[in-house]
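A.B. asks: The following comprises the amino acid sequence and a computationally predicted model.
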Amino acid sequence: MPRPQVVVSVAAAPPRRGIDSDTGRTFLIWPGTTGPQNPVRCRAATEATDAGIPQPYAQYVADALAEGSPEVIAVRADIAALDAAGAQVSVWANALAKADVATYGIGQVIIPGVASQNAHDALLAHADATNRCVLLDGDVDSTVAELTAFAAAQEAKPGAVRAGLIAGWVSAVGTAGVDRQIPGSVIVAGLVGRRDGLLGHAGGVPAGSQNGAGISRLATNVSLTFTDAQQDVLADNGINPLVRRPGQVLLGNWRSLSADSRWTQLQFGRLAMQIGNGAAGVLDEFLFRTIDARGQLANEIEAAVVSLLAQLEASDALYGTNGSSYRVVVSDSPADAAAGLVRVSIEAAFSKYAERLVFDVVVQQPGALTEEVA
């Protein structure tokens, strides 16, 4: 038997995945002519390569997990990677349809690195059909004019309230110390998952330096830099840049592509996704229940939905206190009852993030006294 001693071993740890959340998962669509036909659920980086997903897409799965996504659902689109930029909308739509909401839930959908109009169109149509959030990429070297053109093509579509366009790719340390480039949507999908897991809801903002919420764990540099004036243009067009600050790379904004000013902040669309999905799950329990004339079923349904909204209000995702941020109305119409219909109406006030902080500084001459105000 060996002598008593302390034995230390050091090994590379796999990338950490994020905290479980219903809204934080990533759906990653990758182009390929070989590999798994069906969606692959990855909660560890090795699961992508073990399933036969090729590089660099298996690496993108690992990157999203490392940034904070709790899991990545990787879905193959039947198109060669070299032909992805020219793929028809139907190619992407067919891939997106494989990951149905009933089986795989909600979250963020990305087609990393593909900045084509068809890929963007497919993502916006998917957002409208499923209520999922979608994150669009520009090219690694897109100009401001190109990015605003991408945004303008999507801003009037119904899915735009749950869509964000990410400006710029990032650099990260690769094998043998050689930098590699990662599409911005991969990084931001991970930031979203990290934020949702910490807060427990989709109303947080994965941008800025606030407690590290918008700071990438992987990125060392960005492919694009923007002047202050250019960042204003991006903000006006619902485009979210990845920006470099001393010692860090962070997401610089959180805007939707929607032209509707009521949906400018992207967490509004994501909260609507969460509430819609949560309400659907709650209300599913009431299917086949008898609609009574005394309103008992209506009261139970109202209480269940109110519970969902009260939790969001308590965590400041909704703006209000003591139930003032939401209103739930369940129909008691005899006509609806005769049709076997229970109609539920939900109104909610979403909490906005602080867009501008203004400091007023008063400078006094040495020895001067501040005038007292009565």
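C.D. replies: Nice, thanks for sending it over. Residues are numbered from 1 along each chain as shown.

A.B. asks: For the rest of this, base every contact and every neighbour count on C-alpha atoms.
C.D. replies: Noted.

A.B. asks: Going by residue numbers, what spans are helices in the stretch 201-350 of the chain?
C.D. replies: Secondary structure of the stretch 201-350 of the chain (DSSP state H, counting those that start in this stretch): helices located at 228-236, 266-284, 296-314, 334-338.

A.B. asks: Give me the contact list for the shortest one.
C.D. replies: Among residues not part of helix 334-338, those counted as contacts by Cα atoms under 8 Å, 6 or more residues apart in numbering are Ile291, Val342, Arg343.

A.B. asks: other SSEs contacting the helix or strand Val192 falls within?
C.D. replies: Assessed by DSSP states H and E, Val192 sits inside helix 184-199. Contact here means 3 or more Cα pairs under 8 Å, 6 or more residues apart in numbering; DSSP states H and E; on that basis helix 184-199 packs against strand 26-32, helix 57-67, strand 108-110, strand 133-137, strand 163-167.

A.B. asks: Now that helix: buried residues?
C.D. replies: By neighbour count on 16 or more other Cα atoms under 10 Å, the buried set for helix 184-199 is 184-197.

A.B. asks: Now render those residues as TSV, adding distance to Val61.
C.D. replies: Converted to TSV, these look like this (distance: Cα to Cα, whole Å):
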residue	distance to Val61
Gly184	13
Ser185	12
Val186	8
Ile187	10
Val188	13
Ala189	10
Gly190	10
Leu191	13
Val192	14
Gly193	13
Arg194	15
Arg195	18
Asp196	18
Gly197	18
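
A.B. asks: from these, which single one is nearest Pro241?
C.D. replies: Gly184 (8.6 Å; Cα to Cα).

A.B. asks: so what's the closest one up against?
C.D. replies: Gly184 makes contacts with Pro112, Gly113, Asp137, Ile166, Ala167, Gly168, Trp169, Val170, Leu242, as judged by Cα under 8 Å, 6+ apart.

A.B. asks: burial count for the residue nearest to it when sequence neighbours are not counted?
C.D. replies: In this structure, Gly184 finds its nearest non-sequential neighbour in Trp169, 4.6 Å apart by Cα to Cα, 6 or more residues apart in numbering. Neighbour count for Trp169, taken as other Cα atoms under 10 Å: 28.

A.B. asks: same check, this time on Asp78
C.D. replies: 19.

A.B. asks: So it is in contact with Pro31, correct?
C.D. replies: Yes - look at Asp78 against Pro31 with Cα atoms under 8 Å: they come within range, at 6.1 Å.

A.B. asks: could you pull out the strands for the chain?
C.D. replies: 26-32, 40-42, 72-78, 108-110, 133-137, 163-167, 170-173, 179-182, 219-222, 239-245, 248-251, 326-330, 344-348 (DSSP state E).

A.B. asks: possible to save those strands as TSV with distance to Leu283?
C.D. replies: Output for the strands of the chain, formatted as TSV (distance: least, Cα to Cα, whole Å):
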stretch	distance to Leu283
strand 26-32	25
strand 40-42	27
strand 72-78	26
strand 108-110	24
strand 133-137	22
strand 163-167	26
strand 170-173	42
strand 179-182	40
strand 219-222	42
strand 239-245	35
strand 248-251	36
strand 326-330	12
strand 344-348	9
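
A.B. asks: Put this next to the first one:
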Amino acid sequence: MSEIRPGVQFVREFAPRKTSPAVDTRTTFMVGLTKAGVTDAQVLVRSFAEFQDAFQTGGQHSKVFETAVAAFFQFGNAPLWVAKVADAESNGKPNDAAWQAALDLFTVDLGPGQVLAPGQSDTKAHKRLAAHALATNRVALLDGAKDADPAALKQLATGLAVSPGSDRCALFGNWAVTPDGGDIPASVIAAIQTTKVDAISNIQPIEQQATPIAGITVKAWADKDKTAAYKDGANLVISRPGGVVLGGYRSVLADPGTYDFSATRLMMWLEAQIKTLSAQFIGSPITTDTVATFHGAVASLLSRVFSAGGLFGETAQEAYLVDTRSVNTPETAAKRELNARVSIRIAEHVELVKVHAVSVPVTETI
């Protein structure tokens, strides 16, 4: 633009739209085979009709994935990102690189949530999902084989236990069946129930806390087999009046700090929220007021979790501690750092109820 002097110059520009970081832990990420669709981008779908528009249905090798997505929207209601695995001339068996390329489409900026590859039940697939969950602050919902028994599930859980990201994984052992005979991998049932529970509340979406999914069935397991599978790191889908529910919600690890999968989801939520909150302080002058404001923001976030019932303690002081005093010093200020140390006591969940009844003779007092 030429300048006229003396004169007035007015330059009109459009600022880019500000977007908030994605922190909805209900968001679900599914990777699998589809009949059609792009393989170089992830696609957000909000209904099965949108999935059909983007990927079509009726593919030779995509029935399990199509049934999974259909069930997800029939019985649930959450944002779903889909990535198609390139299947050129592989006869329904893409190589490891193709699976990894599809997973990589779910970039970290899409936020936290649960990632799954419905029906993929081998250790390689599980390790890919575990590594992805670790890199993106997500949790992974894993499948056992359709006909897996307790021994097979134990082998899967054991094979994953030492892998990076295994603390973010839960294994679900038995598949469900639709009225027309379609197979629904157990990870999909877990995703449906998981997305109905906000991570901040730290509630397990199991039989007592979740609405049964009606219209589908699962093969019944003997009590000893259910107990064995759960002990060895696998959760089962079980039948109850009104439909099917999750019979457990534990991770593949037995470590006390990572055993409870609801606690894992809560930590995922906290990581996403604290990162978003902390980013707002970048560029702020390092002063005592800034440190105090930062402390208050983190403490306020944890107060929300405590009020929602996600932490253990009769008072907030018993449930969490935010330390910004000892970790912010002249030395850290010289390094241009703003620090916080957070300690939290995440509430455990009842896994066994014991009642001891004593029969007292009528001639005796209680």
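C.D. replies: Thanks, I have the structure now. Bear in mind the structure is a predicted one, so any value in this text is a computation, not a measurement.

A.B. asks: Superposed, how do the two chains score by TM?
C.D. replies: The TM-score (TM-score structural alignment, normalised by the length of the second structure) is 0.85; 336 aligned residues with a Cα RMSD of 2.2 Å.

A.B. asks: which one of the helices of the stretch 201-350 of the first structure lies closest to Ala160 of the first structure?
C.D. replies: Minimum separation from Ala160 of the first structure across the helices of the stretch 201-350 of the first structure (Cα to Cα) falls at helix 266-284, 8.7 Å.

A.B. asks: what's the matching range in the second structure for the closest one?
C.D. replies: Counting by TM-score structural alignment, helix 266-284 of the first structure pairs with residues 261-279 of the second structure.

A.B. asks: Of all residues in the second structure, which one is nearest the centre?
C.D. replies: When Cα atoms, centre = their mean is applied to the second structure, the residue found nearest the centroid is Gln114 (3.2 Å).

A.B. asks: Show me what that residue lines up with in the first structure.
C.D. replies: In the first structure, Gln114 of the second structure lines up with Gln108, judged by TM-score structural alignment.

A.B. asks: so how many other residues sit close to Arg343 of the first structure?
C.D. replies: When neighbours are defined as other Cα under 10 Å, Arg343 of the first structure has 13 of them.

A.B. asks: Run a quick check on it versus Ser331, I expect a contact.
C.D. replies: Yes - Arg343 of the first structure is in contact with Ser331 according to Cα under 8 Å; the separation is 5.2 Å.

A.B. asks: number of nearby residues for the closest residue in space to Phe312 of the second structure that isn't next to it in sequence?
C.D. replies: Once flanking residues are discounted, Phe312 of the second structure sits nearest to Ala347: 4.5 Å by Cα to Cα, 6+ apart. Using other Cα under 10 Å, Ala347 of the second structure has 19 neighbouring residues.

A.B. asks: burial of Arg255 of the first structure, as a residue count?
C.D. replies: Arg255 of the first structure has 26 nearby residues by other Cα under 10 Å.

A.B. asks: how about it, what's its match in the second structure?
C.D. replies: Using TM-score structural alignment, Arg255 of the first structure pairs with Arg250 in the second structure.

A.B. asks: any idea how far its match lies from Gln208 of the second structure?
C.D. replies: As judged by Cα to Cα, to the nearest Å, Arg250 of the second structure and Gln208 of the second structure stand 15 Å apart.

A.B. asks: Tally up the residues packed near whatever residue of the second structure lines up with Asp128 of the first structure, please.
C.D. replies: Using TM-score structural alignment, the partner of Asp128 of the first structure in the second structure is Leu134. Residues contacting Leu134 of the second structure under the criterion other Cα under 10 Å number 18.

A.B. asks: Also the one 10 residues further on?
C.D. replies: The tally of other residues near Gly144 of the second structure (other Cα under 10 Å) stands at 31.

A.B. asks: Spatially, what comes nearest to the aligned partner of it in the first structure if we skip its sequence neighbours?
C.D. replies: Aligned by TM-score structural alignment, Gly144 of the second structure pairs with Gly138 of the first structure. Excluding the flanking residues, the one nearest Gly138 of the first structure by Cα to Cα, 6+ apart is Ala115, at 4.9 Å.

A.B. asks: ditto for Ala48 of the first structure
C.D. replies: Spatially, and ignoring its direct neighbours in sequence, Ala48 of the first structure is nearest to Ala58 (5.2 Å; Cα to Cα, 6+ apart).

A.B. asks: Kindly provide the distance from that neighbour to Val188 of the first structure.
C.D. replies: To Val188 of the first structure, Ala58 of the first structure is 17 Å away according to Cα to Cα.

A.B. asks: Check Ser69 of the first structure too.
C.D. replies: Distance of Ser69 of the first structure to Val188 of the first structure, computed by Cα to Cα: 9 Å.

A.B. asks: repeat for Gly203 of the first structure
C.D. replies: From Gly203 of the first structure to Val188 of the first structure the distance is 15 Å (Cα to Cα).

A.B. asks: ok, now Trp263 of the first structure?
C.D. replies: If you measure Trp263 of the first structure against Val188 of the first structure using Cα to Cα, the figure is 19 Å.

A.B. asks: Kindly report the same for Val358 of the first structure.
C.D. replies: 28 Å.

A.B. asks: Also Gly247 of the first structure?
C.D. replies: 18 Å.

A.B. asks: Next: Leu341 of the first structure.
C.D. replies: Separation of Leu341 of the first structure from Val188 of the first structure (Cα to Cα) stands at 40 Å.

A.B. asks: Also Ile73 of the first structure?
C.D. replies: Distance, Ile73 of the first structure to Val188 of the first structure, by Cα to Cα: 16 Å.

A.B. asks: so which of the strands of the first structure gets nearest Asp232 of the first structure?
C.D. replies: Between Asp232 of the first structure and those, the tightest spacing by Cα to Cα is seen for strand 239-245, at 9.7 Å.

A.B. asks: just how off-centre is that closest one within its chain?
C.D. replies: 16 Å (Cα atoms, centre = their mean, to the nearest Å).

A.B. asks: quick one, what contacts the aligned residue in the first structure for Ala190 of the second structure?
C.D. replies: Under the alignment by TM-score structural alignment, Ala190 of the second structure pairs with Val188 in the first structure. Val188 of the first structure makes contact with Ile166, Pro206, Leu251 under the criterion Cα under 8 Å, 6+ apart.

A.B. asks: To which residue of the second structure is the first one aligned?
C.D. replies: Structural alignment places Ile166 of the first structure opposite Phe172 in the second structure (criterion: TM-score structural alignment).
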